[in-house]
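[1] Okay, sequence plus prediction incoming.
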Amino acid sequence: MTATAHDTARLPSFPAADPPFGYDDLPGLMARMTGADKHAPASDSLTDALWVLHESVLRLDPAHPEAEDRDRFLLSRGHGPMSYYAVLAARGFLDPALLDGFGTYQSPLGHHPDRTLVPGVEISSGSLGHGLPLGVGTALGLRARGLHGPRVWVMVGDAELDEGSNHEALEFAGASGLDSLHLVVVDNASATWGDAESRAARIAAAGWSLTRADGRDHADLRRACTLPHLGRPHAVLAQVEPKHAG
């Protein structure tokens, strides 16, 4: 593997302006989003992993959300994006006032994120099983353009790994040595098939670097997301217990 192989132990190098909010502000930001069809429990399970990625792992600049050398973050499990919008607002991508109109006709903040309307959103998502294949294509595209700095991060829920498209993407990425590609699986025990052990075995068998993390422990998530993985894509299995029933 060449010297350009990715090592995620590197911390973000983009300029870091003082963010307007911190992690403790997220519940208040999320509370501003009201209405039906919020998928609040599903959204809650992603909150900590989303925060850790945007606060200390991803190389992103809210002032230049389309910078060519940015990392790409793809939220595959896009239904119930309340925590995603709250994190984007907290990090300076969105005006928090937009949260009050969540899901309304005139609002850019729909029940599924729209990449053409929301700064920092890379893909319009919501249909399960699309994000990881898109992540593979994004990593291949960056490689073809000679852009070896940007990393690609995909976040899925454990139930998404029921979709066959993800297994094809896992196999291809491992065989292709797509070391710019990273996968965070937030496991809240909602999958129909398999369990955490079978998912881990499946990902490892496809040739990925793999580690586990407590999906509520920020230090453990940072450790898991910044492990070196020379020549291989990297996956983090983040176990969470939903804070709400349903």
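    Received the coordinates, thanks.
[2] From here on, just use CA atoms for contacts and neighbour counts.
    OK.
[3] what residue is smack in the middle of the chain?
    Here the mean C-alpha position of the chain is nearest to the C-alpha of Met155 (CA atoms, centre = their mean), at a distance of 3.4 Å.
[4] and that residue, which of the three is it?
    With DSSP: H, G, I helix; E, B strand; the rest coil as the basis, the three-state label of Met155 is strand.
[5] these two touch, right, it and Asp187?
    No. Assessed by CA atoms under 8 Å, Met155 is found out of contact with Asp187, at 10.7 Å.
[6] show me what contacts Lys243?
    Pro41, Asp44, Ser45 (CA atoms under 8 Å, 6 or more residues apart in numbering).
[7] ok, which stretches of this protein are helices?
    If you assign secondary structure with DSSP state H, the helices in the chain sit at 26-31, 40-52, 82-90, 131-144, 164-176, 196-205, 218-225.
[8] Show residues contacting the fourth one.
    Taking CA under 8 Å, 6+ apart as the criterion, the residues outside helix 131-144 that touch it are 74-77, 123, 125, 148, 150-156, 165-166, 169-170, 173, 178, 180-181, 183.
[9] Also compute the angle for that helix relative to helix 164-176, please.
    Per axes from the mean of the first three to the mean of the last three CA atoms, to 10 degrees, the angle that helix 131-144 makes with helix 164-176 is 30 degrees.
[10] next one: the third one
    Direction vectors for helix 82-90 and helix 164-176, defined by the same axes, to 10 degrees, enclose an angle of 60 degrees.
[11] For helix 82-90, name the packing helices and strands.
    In this structure, helix 82-90 makes packing contacts with helix 26-31, helix 40-52, judged by 3 or more CA pairs under 8 Å, 6 or more residues apart in numbering; DSSP states H and E.
[12] for the ones you listed, which one sits closest to Leu99?
    With CA to CA as the measure, helix 26-31 is the member of these nearest Leu99 (7.4 Å).
[13] In addition, the following structure is provided for comparison:
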Amino acid sequence: MTTKRSIAELEHLALRMRRNTVDICMQRGGYAGQGVALADVGACLYFHEMKPDGNGGFFDRFVNSNGHDAIMDYSAFAELGLYSIEDLRSYNADGTKVDMSPCEGQRGFEITMGSLGQGPSQSAGIAYGERLRGSGKRVYCLLSDGELQEGNVWEAAMFAGHHKLGNLVWLIDNNDLQAGGATHSILSVEPVPEKFAAFGFATRRINGNSIPEILSAFDFARSVDDKPTAIVCDTKLFSGCDYLQGKFPMAHYLHADPEDWQRGLDELDAKLAASSEVEMAN
């Protein structure tokens, strides 16, 4: 399903994921800002970092804790062939099987998402179990900065640090935004890396929209075998789509006019065309 990709290939895939996100959300609204912003992390995770199992799935395991970040997964699944883009356009429709916050057992998802703080705990338990089995599987968990306000995140961090879970990597989407406004003004969670270090994690803080930095952080995590790793990914809503980012910088959930969605799509189509030309030239 996946092989190691070049930076240029991953950047192109991230652009396709951004376009998929806007296409999916423009039908009836959605968490488009998060999906667009997380495309770089998702492209690196799904198309470079996690080992495929040879049967259309992955050897490694990924837990996405935030319901609103599922849109990033869906945008990747369209590229992986797990869902068609036509199916994904039913996102958030009545009776859809493409839920905004997927449940355990839905194709592509390990856990029921959206109960903030649950994913880190479950990922730590999964990583502990995989280590006991000697499976060699690595476990990745995506969580948000606002989610760090949940106490059970830190219970899980205590457990992971105590058991030195070197097969566990937490990816913190640090966009300084939660449903009620800016995270720093509601209940600051900074300094994030230092807090995780105090719980026994190896830490890296990166630009979450820089594919070279993301890949370097994954390499760093693989070099650490005696403690879990927390990668703090600083992102901004709609990063990579200038029009939507400029017009909706604080849109936790976006309803927009058709003209705004279309301008976002047009911008991404132009970037994809330029990216394809670079690929062909190389």
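    Cool, got the structure. None of the values given here were measured: they were computed from a predicted structure.
[14] overall similarity of the pair, as a TM-score.
    Remark: TM-score between the superposed chains equals 0.83 [TM-score structural alignment, normalised by the length of structure 1]; 226 aligned residues with a CA RMSD of 2.4 Å.
[15] Hmm, Arg50 of structure 2 is touching Ala43, no?
    Quick fix: residue 50 of structure 2 is Met, not Arg. No. The criterion here is CA under 8 Å, and Met50 of structure 2 misses it with Ala43 at 10.5 Å.
[16] Those two: which is more packed in?
    In this view Met50 of structure 2 and Ala43 are compared by other CA atoms under 10 Å, and Ala43 has more residues nearby, 28 against 22.
[17] Structure 1: which residue goes with the more buried one?
    Across the two structures, Ala43 of structure 2 finds its equivalent in Trp51 of structure 1, going by TM-score structural alignment.
[18] Give the closest residue to its match in space, chain neighbours not counted.
    For Trp51 of structure 1, ignoring the flanking residues on the chain, the nearest one in space by CA to CA, 6 or more residues apart in numbering is Val87 at 6.2 Å.
[19] Report the separation between the corresponding residue of structure 2 for that neighbour and Ala43 of structure 2.
    Counting by TM-score structural alignment, Val87 of structure 1 corresponds to Ala76 in structure 2. When CA to CA, to the nearest Å is applied, the distance between Ala76 of structure 2 and Ala43 of structure 2 equals 7 Å.
[20] Need the residues touching each of the two.
    Counting by CA under 8 Å, 6+ apart, the contacts common to Ala76 of structure 2 and Ala43 are Met17.
[21] Pull the contacting residues for the equivalent of the residue nearest to the centre of structure 1 over in structure 2.
    The equivalent of Met155 of structure 1 in structure 2 is Leu142 (alignment by TM-score structural alignment). Under the criterion of CA under 8 Å, 6+ apart, the neighbours of Leu142 of structure 2 are Phe62, Val63, Asn64, Ser65, Asn66, Gly119, Trp170, Leu171, Ile172, Asp173.
[22] Quick one: buried ones out of the residues you listed?
    Of the members of the contacts of Leu142 of structure 2, the ones counted as buried by neighbours, 16 or more other CA atoms under 10 Å, are Phe62, Val63, Asn64, Ser65, Asn66, Gly119, Trp170, Leu171, Ile172, Asp173.
[23] aligned partner of Asp179 of structure 1 in structure 2?
    Match for Asp179 of structure 1 (TM-score structural alignment): Gly166.
[24] what do you get for Pro108 of structure 1?
    When structure 2 is aligned by TM-score structural alignment, Pro108 of structure 1 is paired with Lys97.
[25] residues near that match, how many?
    Applying other CA under 10 Å, we find 16 other residues in the vicinity of Lys97 of structure 2.
[26] ok, it - contacts?
    Under the criterion of CA under 8 Å, 6+ apart, the contact partners of Lys97 of structure 2 comprise Ser90, Tyr91.
[27] Pull up the gap between it and Val192 of structure 2, please.
    For Lys97 of structure 2, the distance to Val192 of structure 2 under the criterion CA to CA works out to 35 Å.
[28] follow-up on the earlier one: which residues touch the residue nearest to Trp51 of structure 1?
    Val87 of structure 1 makes contact with Leu26, Thr47, Leu50, Trp51, His54 under the criterion CA under 8 Å, 6+ apart.
[29] any chance of the residues you listed in CSV, plus distance to Arg223 of structure 1?
    As requested, these are exported to CSV (distance: CA to CA, whole Å):
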residue, distance to Arg223 of structure 1
Leu26, 22
Thr47, 17
Leu50, 15
Trp51, 14
His54, 14
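[30] Report the buried members of the residues you listed.
    Of the contacts of Val87 of structure 1, these count as buried by 16+ other CA under 10 Å: Leu26, Thr47, Leu50, Trp51, His54.
[31] Closest one to Ala97 of structure 1 out of these, please.
    Within those, the smallest distance to Ala97 of structure 1 is 13.9 Å, found for Leu26 (CA to CA).
[32] excluding its backbone neighbours, what's nearest the closest one?
    Counting by CA to CA, 6+ apart, Leu26 of structure 1 lies nearest to Ala86, which is 6.0 Å off, once chain neighbours are set aside.
[33] Contact partners for that neighbour?
    Under the criterion of CA under 8 Å, 6+ apart, the neighbours of Ala86 of structure 1 are Leu26, Leu29, Met30, Pro96, Leu99.
[34] same question, Tyr46 of structure 2
    Thr2, Ala76.
[35] What ranges does structure 2 have for its strands?
    All strands of structure 2, identified by DSSP state E, fall at 61-64, 139-144, 168-174, 202-207, 229-234.
[36] So which bit of structure 1 is the first one matched to?
    Okay, so that is strand 61-64 of structure 2. Mapping strand 61-64 of structure 2 onto structure 1 (TM-score structural alignment) gives residues 72-75.
[37] What are the contacting residues of that stretch?
    Identification of contacts with stretch 72-75 of structure 1 by CA under 8 Å, 6+ apart yields 58, 121-123, 125, 131, 135, 150-156.
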